[in-house]
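In: Got a sequence here, can you build the structure:
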Amino acid sequence: MIRSDALDQLPVRTALPALRRALDEHGAAVLCAPPGTGKTTLVPLVLAGLTGDGPVRRVVVAEPRRIAARAAARRMAWLLGERAGGRVGFTVRGERLVGPDTVVEVVTTGVLLQRLQRDQELSGTDVVIIDECHERHLDADTVAAFLLDVRATLRPGLRLVAASATTDAEGWARLLGDAPVVEARGVSYPVETVWAPPSSATRPPHGTRVDPVFLAHVAAVVRRALAERDGDVLCFLPGVGEAGRVAGLLAGVDAEVLQVHGRAPAGVQDAVLAGPVRGRRVVLSTSVAESSLTVPGVRVVVDSGLAREPRVDHARGLSALTTVRASRATGRQRAGRAGREAPGAVYRCWDEAEDGRLAAFPSPEIKVADLAAFALQAACWGDPDASGLALLDPPPAGAMGAAREVLTAVGAVDAAGRATPRGVRMSRLGLHPRLGRALLDGAEEVGGRRAAEVVALLGEEPPREYGDDLAAALRTARRGGDAYAARWRQEVRRLSSALEGARGGGRGGAGAPSGPGARGGGGLSGAGGPGAAPGDGPGGTDDAAAGTVAALAFPERVARARGEGAFLMASGTGAGLREGSPLRRAPWLAVAVADRPAHSASARVRLAAVVDEDTALSAADRLRFAGEEVRWADGDVVARAVERLGAIELSVRPLRDPDPALVRGALLEGLGREGTGLLGWSRDARALRARLGFLHRVLGAPWPDVSDGALLSRAQEWLEPELSRARRRADLARIDAGQAVRRLLPWATGEAGRLDELAPERIEVPSGSRIRVEYGGEQPVLAVKLQELFGLGETPRVAGVPVLVHLLSPAGRPAAVTADLASFWREGYRAVRAELRGRYPRHPWPEDPASVKATRSTSARSRRE
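Out: Below you'll find the predicted structure:
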């Protein structure tokens, strides 16, 4: 029996007529509704016609998290007076509860993505609601792009709703083809803000580490909130580990302490969402409780102000979650939990001044995450570079390039970026492409069951108490009775079933992508690497299986020992193990999980398996190199025959007669690193370079740019044939750089002959001396004794530019500087004359220097002559 009283109390009901009109007229809409208005529960029921108003339509609701999908389905079923699995059901990874009468199905965005790849038309689905789109998860953005493609090419009648409490409504409206924005006003209860920063400085988070002192402060704020306020307390923390530590710090409080997160058992999640049974509760939650879910009884929110976001270090091949400051939008979303049922309060563990400096919205995942899985989905859709997809933010080119390299290496795409049959199979496993490769190829090496077991461990990192030895963690999970072990066993069953499906498809059973993006009939080409159906072959030991599968997943992370507890990964990054790790004496490791602490050049290994050299070489075969290696190292040319695995040198011997072309390349590399100072620059060569630099600056072409960057970019042009004869650093120093630079003069146009005219090396002054001009500064400089310029009325010029005259005393010391000699004779000379004539009485100091003949001699010597 429908609970009409509960449905009638949901404020979103007032926005339903406008939403229906928007969908009837435009086929798409953006729904903005505050938390608690019924956006997630009433809207799907009404659009499906289950409330007795309108035709029955099949509605799919996409949620970002499994806990939200299950909770939303159960809440909607309750509103209809039913159990989930009837007219309302749900599907999440590893769990499906639907029936023949299901009209509203709640799924995770990952499940919907897989469904779209299998059935691009979404046959039988009339409306898709993308809930909590403001969170900007990559799967949700990808689903929206695919659905818009479907509407444009296959099913213009498919209706789309982007729903959220806090979002970029205008951006989503533009993305959906200028769709109408429908707003619902909620019954919002006032939420008082209490600023509760730590009393003393705490260390900022880095990686996944949060200062224990700060977590102790959060626990203290929870205790304060329990003392000052009524009702349950909902505390937001960045991750599962922090929730566990704060729970330990709250031992003894007069309240039931619960933890809710994506890894919590379903029974615990259901208990939290069911509401208090007796006494008060403290619910320690990760971001899963920010939206979609109502936690009954909550009157107080304690917000740590921290969140976890994905980050990837492409250079080191490391990707992980990292702790960041939560955005203002996230803060508003969290605070709203306190005012869903009654007036409440939010305790924010930072000060008010800091709040204004926070980011407005969370970082879109597409801008910061590893894009290998996204790139594979796009390739299977028929749009390898994602250029044809409607996305709020385009994927960064660098991240897409790195993703393409990974996909090519695992055989998921061909040289043109198109999905191979193997890549299509991998995309349907519901795994990151790296783990898909490890599952398919690992099954052939260690057996399907063992491969599934290890991949399930790699897909969700085991708890820290399982240790850093992957094989030992495997054995612990097998016998474990904790929540992680239960989830692990469920995932092993799912992966084993997926392998059975792949076995049934054979090598080429996946077929070509057929999405609407696959325009022009661009078919598949190439097998994309080994793709035989996996079988349950000889498994070997757990240790061997763990090492093999981990190395297949992360070949650039195979690492060789280089000291007690220290390793070098094939990627070139150093790695270290904690004291006491059983892996410290292993000669080779396959590193599964690692992070790099702030300001550290080496990674910290958190999960790895022992491998032998043969396994490492086989798994990372694409990184293997054997041949001549001639490069610039330690300040000179190094030539050697080398065999290496990425950055790991396996064998080295010196080369007696290296390839001249490689030597030449190494010398150019050295010049690029250390600059043109490696060459032999005489005084005349430096002067010539300065003159050419002046002419290029003043006159431009055809006079060449002779800056370091320009010379290095044209090194092959002006340094031949000297460069071809050089073999080492000492040979570079013997090259006459001045003679080589002359090759850059504009000989072809005849302008080269005007070099001495336009930028003379020396200028003759009235005394008859030929004085060198210095061209190194912004203005040419002529340094000359003052008496040698008597009688010269105008400043000398070169290339039309007046020189800067440094007037020297008879002893050669600076007396005055001028770029206007005539003005100096009139106004400045008198003061200089008064200062110098007492010091140098034997030299002429006429009152009118313009009318006196210039001289290089003293007055006494002049009389004798």
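
In: contacts, neighbours, all on C-alpha from now
Out: OK.

In: Strands along the stretch 451-600 of the chain, start to end?
Out: Secondary structure of the stretch 451-600 of the chain (DSSP state E, counting those that start in this stretch): strands located at 558-563, 566-569, 574-576, 588-595.

In: wait, which of these is closest to residue 6?
Out: strand 588-595 (47.4 Å; C-alpha to C-alpha).

In: Give me the contacts around that closest one.
Out: 207, 318-320, 458, 461, 547-548, 550-551, 553-555, 557-561, 603-613, 616 (C-alpha atoms under 8 Å, 6 or more residues apart in numbering).

In: got the contact list for residue 261?
Out: 240, 269, 285, 286, 287, 288, 289.

In: Relative to residue 102, which of the residues you listed is nearest.
Out: residue 269 (23.6 Å).

In: Surely that closest one is in contact with residue 260?
Out: Yes: Residue 269 is within contact range of residue 260, at 6.0 Å (criterion: C-alpha atoms under 8 Å).

In: what about these two, which has more around it?
Out: Set side by side, residue 269 and residue 260 show more neighbours around residue 260, with 25 against 20, by other C-alpha atoms under 10 Å.

In: Please give the structure of this sequence too, so both can be compared:
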Amino acid sequence: MRDWAVLSDVTLDLPVRPALPALLTALDAAGAAVLVAPPGTGKTTLAPLAVADRVDGRVVIAQPRRVAARAAARRMAELLGERVGDRVGYAVRGERRVGPATRIEVVTTGLLVRRLHHDPELPGTGAVLLDECHERQLDADLALAFTVEARATLRPDLWLLAMSATPDTDRFAALLGGTAAAPVVRAESALHPVRRIWAPPARPVAPPGAGPVDRALLDHVVATVRRALREHDGDVLVFLPGAGEIAGVAGRLGDLRDTVDLLPLHGRQRGAEQDAALRPGVADGRRRVVLSTALAETSLTVPGVRVVVDAGLSRVPRIDLARGLGALITVPVSRAAATQRAGRAGREAPGYVYRCWSEATHERLPARGEPEIATADLTGFALELAAWGRPDGVGLALPDPPPAAAMAVARDTLETLGAVDGTGRITGRGRLIASAGAHPRLARALLDGAGRVGADRAAEVVALLAEESAAGPGDDLVAGWRRLRAGTDAGATARWRTEVRRLRAVLPADPTGRTASGRTGSTPGAAAVSAGREAGGRAASGGLTDDLAAGLLVGLAYPERLARVRRPGGSAYLMTGGTAAELTAGSGLAGSDWLAVAVADRRPGAPSARIRRATPLDEATAREAAGPLLSTRREVGWSDGDVVAREVTRLGAIELVARRLDRPDRAEVAAALLTGLRQEGLGLLPWTPAARGLRERMAFCRHHLDAEWPDVGDEALLAAAPTWLGPELAAARRRADLNRVDVTSALRRLLPWAQAARLDELAPERIEVPSGSRVRVDYADPAAPVLAVKLQETFGWPAAPRIAGGRVPVLLHLLSPAGRPMAVTADLASFWRTGYPQVRSELRGRYPRHPWPEDPGTATPTRRAAPRRR
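Out: Purely as a prediction, here's the structure:
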């Protein structure tokens, strides 16, 4: 045991303590292990202390969340009776509290990934503990995969421990162990029981989705909190999906502030505000109601909590790969997460959980939530893999492989940014982007925009985009930027300035030693205040107003989200990526000709995206920001019912300038006319009776003879139009020219010579009847061609004629002298015997001038009536 032993200095007896000897034995033997310990057992607190007693070097514990990292460090330091920064410290983005005596350091998983990139050997580190690895955040998956490979190839002496609150650990044991699964050590459950109380709303509420949570559910949560305060002692922890719902519930509980402390807990708060919710209440009898997001599900102990009220919802990211738009979707909580939440009530004593849903609904919940890798934007993830030297992730100890479609989109984005080459390998520029510690899009905006707008303003805007909630209410990005400069919200401003300083330090100096802003040694805070006071918001660097500077930076990050108004003064826009977008009603940005959209989301099935945060800009700045999307092309196509030939300049999907082409290419015109035919149909051609008749005769031959005869259906004719209409299309220039096409001659091009020679024989246009008349055959129904002829002209005809080489009888429509059908038959002999006598008796008195012989088979056919008697 080391002379600085820490676990022996801690007398706290938690359920995990009896499992620690077995854990250390497993680590001694295998160097890697999995610790399964339910919430409240003390794994986050005591396991690091035990490991620190047995290894040389620092123990690094990786937590998925900043608030959990700070809380874990503070708790261990309290147990040792020390300040944070002595033997126990922490490091999160923008904040680090460690000292020369620090042996245990709690970091975020993202920070551990950064350190592994910087030096995968992790010099000075003796053990890495990955806490809450079951949460399956992207950084957590990467930290696991990179640490496993670093240990296997560079640091076989490094201890690696994965800690999880769920018993489903076989996958992690296999990943950590390599050829043989790592040993799994299990701790007993928390000692205190938690009683479940099912408390569904009295009336159905709208299901969760991309929109706001149903107000009726929030009202029910408020009522349940009031009930919990009446029925049980102790503090109450309320789980809600997001900061907006927390504010809504807090407002509804405002009348309790005289007797109850209402404490929000979410990721948008500054550290001091989060820490306040995690400190024990003062001993004055006042109870606390902590309103939290999923932040408090794991790793955190909220002291004094005896009751949990769970709204049953969680907020998760979703990415629309086709449009590049992300959204936060509200979903029902998983059963595993509900169990974790309930466990918060039993950490210190027996407790209660009020679940705002029914027991039957609980059984239908998913067993566990989806891992982030399955639903999130993978651009940053793909860059991390490329920087590690494994662009596709194959061979790494990833719990799940990344989805192929999302990775393809991510690699395309990185290649566009110049961060990877065509094979997916990282470039020098990609390493610079990766070193920024921000999303690759934001890092690109920072690096490429600093020289144009100044390093200070670039860092300020990118920090705002990275911490979007810091801008406060409203959709005007620049208004939020100015609020932060003015320090209206001290907490948000402090977080923002910390991130500004970090990003400002990332920017490289030019060869003269001057920064990208042209200054040497200026502080971001002073620069921000100075820029905010300039007349009209115009900064000296770059000569751009704040609006345009912000718009340029947003456009560099999201060039596909630059948007132009559809109608002057309106709120509907078209983005360069082709997605329609709208401002919310009453937005002060409405009517801006151009917007750089920083945040937008689109509900599934919605016709357009909703703009959440944007800034106005002008066309020149839009062109500058999205230069690669700018194109000028000659376009000949079919539009609004005719051929349109023009030269068009576009920014992505947005048309900027167009001029008419006087001499378009003939082949392109022909292709446009063909497109018009396919869109609007063959009705664009002049179908004369002769043309329709020829088409019907050809269809008859195909129907009754064989498939070697051409198909003249609409789809087939449109598909073969380049063949049978080729010369006519080549000669035409506009829609009107199609109306002069000789369709009959064009159709005959479809007939081989042998078929053309036999067409009149097999499908005659007319048939001579006994009277000598040549009567047209109607082929409208290819299955039954019709010959409509007056009855008197068929006398002496023993049978209906047959066509198609004798295969098909013609269907006779026998007409009265007035031209009305009297009978329809293909069996003329039978008609003469049975049908004609009745017809004769009915009509000879009506038409006395026409012959009605008793024996029509021997009568003389005639087309004329007898002359009238004078």
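
In: For the contacts of residue 261 of the first structure, give me a markdown table that also has distance to residue 161 of the first structure and secondary structure.
Out: Formatted as a markdown table, these follow (distance: C-alpha to C-alpha, whole Å; DSSP: H, G, I helix; E, B strand; the rest coil):
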| residue | distance to residue 161 of the first structure | secondary structure |
| --- | --- | --- |
| 240 | 32 | helix |
| 269 | 27 | helix |
| 285 | 28 | strand |
| 286 | 27 | coil |
| 287 | 23 | helix |
| 288 | 22 | helix |
| 289 | 22 | helix |
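
In: closest to residue 365 of the first structure among these?
Out: For those, the nearest to residue 365 of the first structure is residue 287 (14.7 Å; C-alpha to C-alpha).

In: What lines up with that closest one in the second structure?
Out: With the correspondence set by TM-score structural alignment, residue 287 of the first structure lines up against residue 294 in the second structure.

In: Which residues are in contact with residue 218 of the second structure?
Out: 245, 248, 249.

In: ok, and the most crowded of those?
Out: Busiest of the contacts of residue 218 of the second structure [other C-alpha under 10 Å] is residue 249, holding 23 neighbours.

In: hmm, back to that, now render the contacts of residue 218 of the second structure as CSV, adding secondary structure and distance to residue 16 of the second structure.
Out: What follows is those, written out as CSV (DSSP: H, G, I helix; E, B strand; the rest coil; distance: C-alpha to C-alpha, whole Å):
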residue, secondary structure, distance to residue 16 of the second structure
245, helix, 35
248, helix, 38
249, helix, 36
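
In: Next, the contact list for residue 35 of the first structure, please.
Out: With contact set as C-alpha under 8 Å, 6+ apart, residue 35 of the first structure has these partners: 165, 186, 291, 292, 333, 336, 337, 340.

In: Please tell me I have it right and the fourth one contacts residue 40.
Out: Yes: with contact defined as C-alpha under 8 Å, residue 292 of the first structure counts as touching residue 40 (6.5 Å).

In: Show me whatever sits in contact with both of those two.
Out: If you check residue 292 of the first structure and residue 40 against C-alpha under 8 Å, 6+ apart, the residues they both contact are residue 72.

In: Those two: which has the busier surroundings?
Out: More crowded of residue 292 of the first structure and residue 40, by other C-alpha under 10 Å: residue 40, with 31 against 25.

In: Can you report how many residues lie near the closest residue to residue 805 of the first structure other than its chain neighbours?
Out: Spatial nearest neighbour of residue 805 of the first structure, excluding adjacent residues (C-alpha to C-alpha, 6 or more residues apart in numbering): residue 782 at 4.9 Å. When neighbours are counted by other C-alpha under 10 Å, residue 782 of the first structure registers 22.

In: my guess is residue 782 of the first structure meets residue 802, correct?
Out: No: the criterion here is C-alpha under 8 Å, and residue 782 of the first structure misses it with residue 802 at 10.1 Å.

In: Not including adjacent chain positions, what is the nearest residue to residue 246 of the first structure?
Out: residue 219 (5.8 Å).

In: Looking at the second structure, name the residue matched to the one you found.
Out: Alignment note: residue 219 of the first structure maps to residue 222 in the second structure; criterion TM-score structural alignment.

In: which ones are touching that match?
Out: By C-alpha under 8 Å, 6+ apart, the neighbours of residue 222 of the second structure are 249, 252, 253.

In: Tell me which residue of the first structure lines up with the first one.
Out: By that I understand residue 249 of the second structure. So, by TM-score structural alignment, residue 249 of the second structure is matched to residue 246.

In: List the contacts of that match.
Out: Applying C-alpha under 8 Å, 6+ apart, the residues contacting residue 246 of the first structure are 215, 216, 218, 219.

In: Only the buried residues of the helix or strand hosting the first one, if you could.
Out: Assigning secondary structure by DSSP states H and E places residue 215 of the first structure in helix 212-228. Residues 214, 215, 216, 217, 218, 219, 220, 221, 222, 223, 225, 226 are the ones in helix 212-228 of the first structure that count as buried (16 or more other C-alpha atoms under 10 Å).
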